[in-house]
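Chemist: next comes the sequence, and after it the predicted model I'd like to discuss.
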Amino acid sequence: MESLTKASLRVCPFVKSHSTAAMKKLAKNSSLVNEAAMCPIMGPAIEAKRSYTQASKFVSAQATDSIKVTKLNHDATVKSNNNINLSSNEIATDYNGFFENELNKKRIDNSYRFFNNINRLAKEFPKAHLQNEEDKVMVWCSNDYLGMGKNQEVFNQMIKTMETYGVGAGGTRNIAGHNRHAINLESEIAALHKKEGALVFSSCFVANDAILSLFGKQFKDLVIFSDELNHASMIQGIKNSRAKKHIFKHNDLNHLESQLAMYPKSTPKIIAFESVYSMCGSVAPIEKMCDLAEKYGALTFLDEVHAVGMYGPHGAGVAEHLDFKAHLNSGISSPNYKTVMDRVDMITGTLGKSFGVVGGYLAADKNLIDWIRSFAPGFIFTTSLPPAVMSGLSTSIRIVRKNIEDRVNQQKNVKYVKQQFKEIGIPVIPNPSHIVPLLVGNAADAKKASDALLNKYKIYVQAINFPTVSTGEERLRITPSPHHDKEICDQLIESVDQLWNELNLKRVNDWENIGGHCGVGSVSQNPLENLWTEEFLQLTNKDLNPNVLNPVIEQLEVSSGIKI
């Protein structure tokens, strides 16, 4: 090192410009080595002597090759000398090996996912074709619950708007994407849920994430209480919020209250839950959730993604359904008392399922909407939905609102399929909603069942496995629509019956013999009454209040910003 020190004294600008006293001071406070590491001469030498125990910082990681230096300018050399190799002599991470290892784990535990090439046919819904256009299958797992994705009126409106305004939005809402179509759509959504305002997002995943994460960042000491079966979007939002959280047992009010009671009423809180849980079909006790929220000073965050369009006389979801007759009579107006839907603080929903297009939204009081609009990065920095999409969605909501017969017909098909499966012992996880989950119980058999239905019976039902559901609760998830008539339903029932025999899958009595699972074969399981009662299933479009047919809906000021 002595020869290196002498070389430094002759040529190093840093050494030349520092007195001996200054150098001694640097040595005493351990800064000398750091400074030397920046030197083109000392740096490589130090690096060559280093014993690696951890990753080097980028700036300090030097090549071990010797470097010939002729004329030195210290600052310029550090910044721009292309002859200096700043790479480390450590071994780089094997990224590809990591990817391959993780994928192999999923293949071994049968949770690896294959995406089938399914091309839905607008004119033949609910049919689709596979890669070959002649190879057609019947789709039984679509979330286009009402078939609005093929609605001709929506289609025509989107084409008309596209011809005038183009195919894109041009940017985010705050820069180039705000327009009459966004204002109209948010007005329609607010009217549907009978709220003061609404805000449209690119998806409901983005909406849930953006809203919950913002609350955590803006409310000090916020605590979020989340149902254990909540969707991944809410889980992600809660994680990103960095707020304290409690996970309560699914729909367990006692467990939730025990958690709420741990905090003063003054502590800011959110109870986050769904109305219809899409993989099991269970329904939240919304009214009782609101009771607890009011008792303990919490806001309610309700995800109605798998309920909007299908529940309530106008398709506003389960919250509307709980005051069914009052909303049926009042139509687009509000009943003369505070309803369950009024009591829910935040309602999120999707525009890509029952409304048949794409997008997500929040409906709430105008101040809350304005706050989200003004502060949520997930809204502010995301390109707006195209005008044609929003125009088509406004039309779709108006059609769905005034067409109770689609909701009724869907529920009748659901009831028929569930009843037929019950009679032949096919294990349907019990629930009061439109979801028909067939319990299989392991990933390998679920995949085999899905493949066999597709390849042999020309029926598409995707297998559901971990992490969407817990290991050991794998299932096939069936979602009847108004367009799955009796003949189509009978084909499904016969095919599933044969398949269960071919693969020797457990039927209800088999699950009962081992004590039941997921509610199937459980002796203590009480029969669940469908949300759509026999009385409601007799309704037609003529029973709707005429004010829902072509309502004039006032545009929302909050969509553009409230002027003071």
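Modeler: Sure, I can see it.
Chemist: C-alpha only now, for contacts and for neighbours.
Modeler: Fine.
Chemist: burial check on residue 144, number of neighbours?
Modeler: Using other Cα atoms under 10 Å, residue 144 has 20 other residues around it.
Chemist: do the same with residue 402
Modeler: Applying the criterion other Cα under 10 Å, we find 23 residues in the vicinity of residue 402.
Chemist: show me what contacts residue 354?
Modeler: 143, 144, 145, 146, 147, 148, 308, 309, 310 (Cα atoms under 8 Å, 6 or more residues apart in numbering).
Chemist: try it again at 7 Å.
Modeler: Going by Cα atoms under 7 Å, 6 or more residues apart in numbering, residue 354 touches 144, 145, 146, 148, 308, 309.
Chemist: find the helix or strand that the fifth one is a member of.
Modeler: Pointing back at residue 308 there. Following DSSP states H and E, there is no helix or strand that holds residue 308.
Chemist: OK, contacts around it?
Modeler: 315, 316, 317, 349, 354.
Chemist: hey, where'd the strands end up in the stretch 201-350 of the chain?
Modeler: Using DSSP state E, counting those that start in this stretch, the strands found in the stretch 201-350 of the chain span residues 223-227, 244-248, 269-274, 298-303, 346-350.
Chemist: this is the comparison structure:
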Amino acid sequence: MKWMEKELEALAEASLERSLREHSIVSESPGYTLREGRVLLNLSSNNYLGLADHPAIIEAMREALLTEGVGSGASRLVTGNRLPYGRLEESLAEWQNCEAGLVIANGYMANSGVIGALVSRGDVVFSDQLNHASIVDGVVLSRSEHARYRHNDMEHLRTLLNKYRDNRRKLIVTDAVFSMDGNQARLHELVALKREYGAMLMVDEAHSGGIYGRHGEGLCHELGLKDAVDIHMGTFSKSFGVYGAYICGSRTLIRWLLNKARPLIYSTALPPSLVAGISKALELVKADHWRRERLSEASRLFRSSLCNAGFNIGDGDSPIVPLIVGDNDTALRFSSALEKEGIAAVAIRPPTVPEGTARIRFSLSATHSDRELIDAADCISTIGLQMGVLRP
């Protein structure tokens, strides 16, 4: 297995090798993380609404542990479909204003399972070039043709749709908010193209669920496009602060997935205690409007601070703020410099992002105060000047 060592050496030389570092929560200081004995302001978490350590969720899981046990014991189609699942799926369907909902182990399995259930060899998937890796892998596993359109380029998508203007199944799939760029998909135009060309439309709300919509339903609801989207997908591992994923849509869609989505059929069901925790998190997401409002305020403040300093952070209004620095080594050194100043902000490098666009991906939480964010932005600007990322 010497080839592995050579490949790893090449990754290290290109500043692309990855490794694990241990983190712990800081219960008395929301918005912070404990890394190697140091308390750091956590600007790299997807815990957008600050629910990951909410006592009501912890208590709901504790109670379910005592009544339902530790594990589900089987896949959902065998004996793992425990009582908390049905309750949660009814609540999800009501929340999304859809006919039915389905809980799946995680976002990766949801995307790969749904895409593989809807299309196969001979069909075609139209996918934004910046879609999450789980979507890309779902297309590959489905064995369908992968027609990738340039990021948010609707004319390029139209060209591809014209190229495949035939009777095969066509699926358009997009992130609602792109995980490494923080900007939104052009959903109105995607809906118009889906209707014009007779395609299905699937929207991944992983980074928009809980944040947009009157009750956190997601960007499709906020834009009034809920009924125009065929497959609503989202996760419980970000705004919900827990773990897992959901699909909502028609009863026919959910029946089909129960029979065709391989990651669901052939995986052990999530522990019932976790499902109970998700149900409590859903209640909080729907009711705690102040969390969305606070997150929106924090995002505007932090974005404007970095923009005014002269950084390239792209467009968007989400809590995902990419500071693009270009090369991999600069991104790593920038991240290390931030850590020395008490800020946890991870460098994101290829293949997660395109070559030449390495970045620090900041992600904010409703638990961050204005003072913390203003001080962080000042620190980021100072380091940017020191490293030549910013010009005086």
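Modeler: Right, received. Where do you want to start? Not measured: the values here are computed from a predicted model.
Chemist: quantify their similarity with the TM-score.
Modeler: The TM-score (TM-score structural alignment, normalised by the length of the second structure) is 0.97; 392 aligned residues with a Cα RMSD of 1.4 Å.
Chemist: which position in the first structure pairs with residue 262 of the second structure?
Modeler: Per TM-score structural alignment, the equivalent position to residue 262 of the second structure in the first structure is residue 377.
Chemist: burial of that match, as a residue count?
Modeler: 14.
Chemist: residue 387 of the second structure - how many residues pack around it?
Modeler: Number of residues near residue 387 of the second structure (other Cα under 10 Å) recorded here: 14.
Chemist: make that residue 165 of the first structure, sorry
Modeler: Residue 165 of the first structure, neighbours per other Cα under 10 Å, totals 13.
Chemist: from the contacts of residue 354 of the first structure, which single one is nearest residue 194 of the first structure?
Modeler: Comparing the contacts of residue 354 of the first structure against residue 194 of the first structure with Cα to Cα places residue 308 closest, at 13.4 Å.
Chemist: ok, now how distant is the closest one from residue 360 of the first structure?
Modeler: Distance, residue 308 of the first structure to residue 360 of the first structure, by Cα to Cα, to the nearest Å: 11 Å.
Chemist: shared neighbours of those two, anything?
Modeler: Common neighbours of residue 308 of the first structure and residue 360 (criterion: Cα under 7 Å, 6+ apart): residue 349.
Chemist: need the strands for the stretch 201-350 of the second structure, in chain order.
Modeler: 231-235, 245-249, 320-326, 343-344, 347-348.
Chemist: with distance to residue 154 of the second structure and mean neighbour count as extra columns, can I get those in a markdown table?
Modeler: Formatted as a markdown table, those follow (distance: least, Cα to Cα, whole Å; neighbours: other Cα atoms under 10 Å):
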| stretch | distance to residue 154 of the second structure | mean neighbour count |
| --- | --- | --- |
| strand 231-235 | 20 | 25 |
| strand 245-249 | 25 | 24 |
| strand 320-326 | 23 | 24 |
| strand 343-344 | 36 | 23 |
| strand 347-348 | 27 | 23 |
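Chemist: so which of these gets nearest residue 166 of the second structure?
Modeler: Of all the strands of the stretch 201-350 of the second structure, strand 231-235 comes closest under Cα to Cα, at 21.9 Å.
Chemist: that closest one maps to which residues in the first structure?
Modeler: Under the criterion TM-score structural alignment, strand 231-235 of the second structure matches residues 346-350.
Chemist: just how off-centre is that stretch within its chain?
Modeler: 12 Å (Cα atoms, centre = their mean, to the nearest Å).
Chemist: now stretch 256-269 of the second structure
Modeler: With Cα atoms, centre = their mean, you get 21 Å for stretch 256-269 of the second structure.
Chemist: likewise for stretch 254-271 of the first structure?
Modeler: Relative to the chain's own centre, stretch 254-271 of the first structure is displaced by 25 Å; criterion: Cα atoms, centre = their mean.
Chemist: so what corresponds to residue 364 of the second structure in the first structure?
Modeler: Under the alignment (TM-score structural alignment), residue 364 of the second structure pairs with residue 480 in the first structure.
Chemist: ok but its match is inside a helix, no?
Modeler: No - judged by DSSP: H, G, I helix; E, B strand; the rest coil, residue 480 of the first structure forms no part of a helix; its state is coil.
Chemist: pretty sure it is touching residue 411, no?
Modeler: No - under the contact definition of Cα atoms under 7 Å, residue 480 of the first structure does not touch residue 411, with a separation of 8.2 Å.
Chemist: who has more neighbours, those two?
Modeler: Ranked by neighbour count (other Cα under 10 Å), residue 480 of the first structure and residue 411 place residue 480 first, with 30 against 24.
Chemist: which ones are touching the more buried one?
Modeler: Residue 480 of the first structure touches 140, 410, 413, 414, counting by Cα under 7 Å, 6+ apart.
Chemist: nearest residue to the equivalent of the third one over in the second structure in space, please, no chain neighbours.
Modeler: Right, residue 413 of the first structure. Under the alignment (TM-score structural alignment), residue 413 of the first structure pairs with residue 298 of the second structure. In space, and not counting its chain neighbours, residue 298 of the second structure is closest to residue 370: 6.7 Å by Cα to Cα, 6 or more residues apart in numbering.
Chemist: that neighbour and residue 105 of the second structure, how far apart?
Modeler: 35 Å.
Chemist: which of these two has more neighbours?
Modeler: residue 105 (21 against 15).
Chemist: what residues are up against the more buried one?
Modeler: 244, 245, 270.
Chemist: what separation do you get for it and residue 87 of the second structure?
Modeler: In this view, residue 105 of the second structure and residue 87 of the second structure are 16 Å apart by Cα to Cα.
Chemist: count the residues that sit near residue 291 of the first structure.
Modeler: Using other Cα under 10 Å, residue 291 of the first structure has 12 other residues around it.
Chemist: now do residue 466 of the first structure
Modeler: 18.
Chemist: alignment lookup: it to the second structure.
Modeler: Matched across to the second structure, residue 466 of the first structure falls on residue 350, judged by TM-score structural alignment.
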